[in-house]
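1. below is the sequence, then the predicted model.
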Amino acid sequence: MTNNTIIENTKAFVYQSLKDAEGGHDWFHIQRVYNNSKLISKTEQVDGFVVALGALLHDIADSKFHDGDETVGPRIAREFLFKQNVDSIIIEHVINIIENISYNKSLEKGAKFKSPELDVIQDADRLDAIGAIGIARCFNYGGFKNRKLFDPSIKPNMNMTKEEYKKSEAPTINHFYEKLLLLKDKMNTKTGKRIAEQRHKYMEIFLDQFYAEWDGKR
């Protein structure tokens, strides 16, 4: 099979797998990350085939929806790519991307896998977590988990371990401080950093309006 055929097969597989998933982690999230990855790749020296497969499969089984099990996604991706007769070196690269892309991975200590392709997809994924869509996704997931919008008595935890982060049930607004507002300074690529600046400012404006409305000032 050609690379283009494998990419189209991967799109179809991911669509069928995630079309009914939670709204912030469904097929449309994958599609946005895939498109962002292609945009960022234009200014980076990367393997476009690896980027395409990594972007499409990065959330094939998010651990949040599998009782925290981080092995499900890599296993499903590996099985699918093997059936597509993808070269073993590329499969391992894609699996490493899936295993290292998430924000909670950055909370672990020790050496981590890095590659230019991971940098691109990670930026694309993080861009979808900020700005207008990031805000929508944040509150959608908070509603999905039946979390409070905001509770002034519960302060953000800025020093969480990976396990604390994964088990957190804090109000949705806290997530802005514990993750979303930190992403701008964690971008890997020039394009990612440029786009993140504008989306970051939009979140700051939103929070200013949110607190003004909460306190009945505006």
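-> Looks like it arrived, so ask away.

2. going forward, measure contacts between C-alpha atoms and count neighbours the same way
-> OK.

3. for this protein, which residue occupies the most central location?
-> Closest to where the C-alpha atoms of the chain average out (Cα atoms, centre = their mean) is residue 125, at 3.9 Å.

4. so which helix or strand takes in that residue?
-> helix 116-127 (DSSP states H and E).

5. what's that helix in contact with?
-> Outside helix 116-127, the residues that touch it by Cα atoms under 8 Å, 6 or more residues apart in numbering are 33-34, 36-37, 40-41, 44-47, 50-51, 54-55, 97, 101-102, 134, 183, 187-189, 192, 195-196, 199.

6. one more pass at 7 Å, please.
-> The contact list for helix 116-127 (Cα atoms under 7 Å, 6 or more residues apart in numbering) reads 33, 36-37, 40-41, 46-47, 50-51, 55, 97, 101, 183, 187-189, 192, 196.

7. report the buried members of those residues.
-> Neighbour counting with 16 or more other Cα atoms under 10 Å marks 33, 36-37, 40-41, 46, 50-51, 55, 97, 101, 183, 187-189, 192, 196 as buried within those.

8. helices - which of these land there?
-> Among the buried ones among the contacts of helix 116-127, the ones falling in helices (DSSP state H) are 33, 36-37, 40-41, 50-51, 55, 97, 192, 196.

9. distance to residue 18 added to these, as a markdown table?
-> As requested, those are exported to a markdown table (distance: Cα to Cα, whole Å):
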| residue | distance to residue 18 |
| --- | --- |
| 33 | 14 |
| 36 | 19 |
| 37 | 19 |
| 40 | 24 |
| 41 | 25 |
| 50 | 21 |
| 51 | 19 |
| 55 | 14 |
| 97 | 19 |
| 192 | 25 |
| 196 | 26 |
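
10. second structure follows, compare the two:
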Amino acid sequence: MSGHLSKKGQASDLVERIAQLIKTRFEDESSGHDWHHIRRVWQLARQIAQREGANQEIVELGALVHDIADWKFHAGDDTVGPREAERLLVSEGAASSVIEQVVGIVASISYKGAGVKTAMTTLEGQCVQDADRLDAIGAIGIARCFAYGGHANRLMYDPDQPPVMHATAEAYKAAKGSSLNHFYEKLFLLKDRMNTETGKALAEQRHRYMEEFVAQFLEEWGAACV
């Protein structure tokens, strides 16, 4: 398994142990929130952290546990993730200062609606959040969007169902819109919500690719409905 910290010692051992536990837990997940998603976020977060000068250990651990208990799979309860992350880190002997910072990332990482601010207060959290959002856009983001839509029994597209710019986290969590609406309600908004200069630069091409995809999708949909 690749993904070792650049420095040696206890931190690297802790990261590798957590990575193995998360891999075992999520490798058969099929909604787009699987081990491969987590691993991509891990690697992207490392790259961003290196360029931005963030603490590598905190960033890597935050990336590895960021989806440990996503509210989408826990009846909208966004307190489960931080609790599970803390439990895992405590069980693996992480220092209390590390646990506090990583749990803070997990508690703040999720997108909660077009009208809801989800600001990260630390550079480490910003690196992880940017990496997670990068994996939600572009070609892989498109695939994950439709994978989750199928998992959640959502329509691929309904032209009579307009997108909704959710003003509250509660409204966003309760939404049952189509997968294509999700592009307007979240994915197209992420480029301008990147925190770091590295994240902003990496988001540009992925954003353009999504715009081209949706334009082609709607053109084909319209042609089939003539």
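-> Alright, I've got the coordinates. Note that the structure is a prediction, hence the values are computed from the model and not measured.

11. if we can go back for a sec, so what corresponds to the residue nearest to the centre of structure 1 in structure 2?
-> Residue pairing (TM-score structural alignment): residue 125 of structure 1 is matched to residue 132 of structure 2.

12. just residue 104 of structure 1 next, same as before
-> Checking TM-score structural alignment: residue 104 of structure 1 goes with residue 112.

13. how far away is that match from residue 9 of structure 2?
-> From residue 112 of structure 2 across to residue 9 of structure 2, the span is 37 Å (Cα to Cα, to the nearest Å).

14. between the two, who's got more neighbours?
-> In this view residue 112 of structure 2 and residue 9 are compared by other Cα atoms under 10 Å, and residue 112 has more residues nearby, 19 against 9.

15. for the more buried one, list the residues it contacts.
-> By Cα under 7 Å, 6+ apart, the contact list for residue 112 of structure 2 reads 169, 172.

16. before we move on, back to that, after superposition, how close is the helix holding residue 125 of structure 1 to structure 2?
-> Here helix 116-127 of structure 1, set against structure 2 after superposition, deviates by a mean of 0.3 Å using mean Cα distance after the TM-score superposition for structure 1.

17. show me the strands in structure 2, by range?
-> Here structure 2 has no strands by DSSP state E.

18. what's the spacing between the alignment partner in structure 2 of residue 68 of structure 1 and residue 201 of structure 2?
-> Residue 68 of structure 1 maps onto residue 76 in structure 2, with residues paired by TM-score structural alignment. For residue 76 of structure 2, the distance to residue 201 of structure 2 equals 32 Å [Cα to Cα].

19. tell me which of these two has more neighbours.
-> Higher neighbour count among residue 76 of structure 2 and residue 201: residue 76, with 15 against 12, using other Cα under 10 Å.

20. find the residue closest to the more buried one in space, skipping its chain neighbours.
-> The shortest distance from residue 76 of structure 2 to any non-neighbouring residue, by Cα to Cα, 6 or more residues apart in numbering, is to residue 173 (6.3 Å).

21. number of nearby residues for the residue mapped onto residue 204 of structure 1 from structure 2?
-> Aligned counterpart of residue 204 of structure 1 in structure 2: residue 211 (TM-score structural alignment). For residue 211 of structure 2, the neighbour count with other Cα under 10 Å is 16.

22. okay, the nearest residue to residue 211 of structure 2 once chain neighbours are set aside and residue 79 of structure 2: tell me how far apart.
-> Closest residue to residue 211 of structure 2 apart from its sequence neighbours, by Cα to Cα, 6+ apart: residue 188 at 7.9 Å. Using Cα to Cα, we find residue 188 of structure 2 at a distance of 27 Å from residue 79 of structure 2.

23. comparing those two, which residue is more hemmed in?
-> Comparing residue 188 of structure 2 with residue 79 by other Cα under 10 Å, the one with more neighbours is residue 188, at 17 against 14.

24. need the counterpart of that one in structure 1.
-> Aligned counterpart of residue 188 of structure 2 in structure 1: residue 181 (TM-score structural alignment).

25. same question for residue 23 of structure 2.
-> In structure 1, residue 23 of structure 2 lands on residue 15 (TM-score structural alignment).

26. so who does that match touch?
-> residue 27.

27. could you redo the last one with a cut-off of 10 Å?
-> 9, 21, 26-28, 30-31, 56, 60 (Cα atoms under 10 Å, 6 or more residues apart in numbering).

28. quick one, helices of structure 2?
-> So, for structure 2 - with DSSP H - the helices run 10-26, 35-52, 56-65, 80-91, 96-108, 123-134, 138-151, 169-174, 179-185, 197-224.

29. which one of those lies closest to residue 163 of structure 2?
-> helix 179-185 (5.0 Å; Cα to Cα).

30. and that closest one, how far out from the chain's middle?
-> 16 Å (Cα atoms, centre = their mean, to the nearest Å).

31. contacts for that helix next, please.
-> Against helix 179-185 of structure 2 from outside (Cα under 10 Å, 6+ apart): 113-115, 137, 141-142, 145-150, 152-159, 161-166, 172, 175-177, 187-190, 210-211, 214, 217-218.

32. quick check: residue 135 of structure 1 touching residue 180?
-> Yes: counting by Cα atoms under 10 Å, residue 135 of structure 1 touches residue 180, with 8.9 Å between them.

33. intersection of neighbour lists for those two?
-> By Cα under 10 Å, 6+ apart, the residues touching both residue 135 of structure 1 and residue 180 are 129, 173, 203.

34. right, I'll call it a day here.
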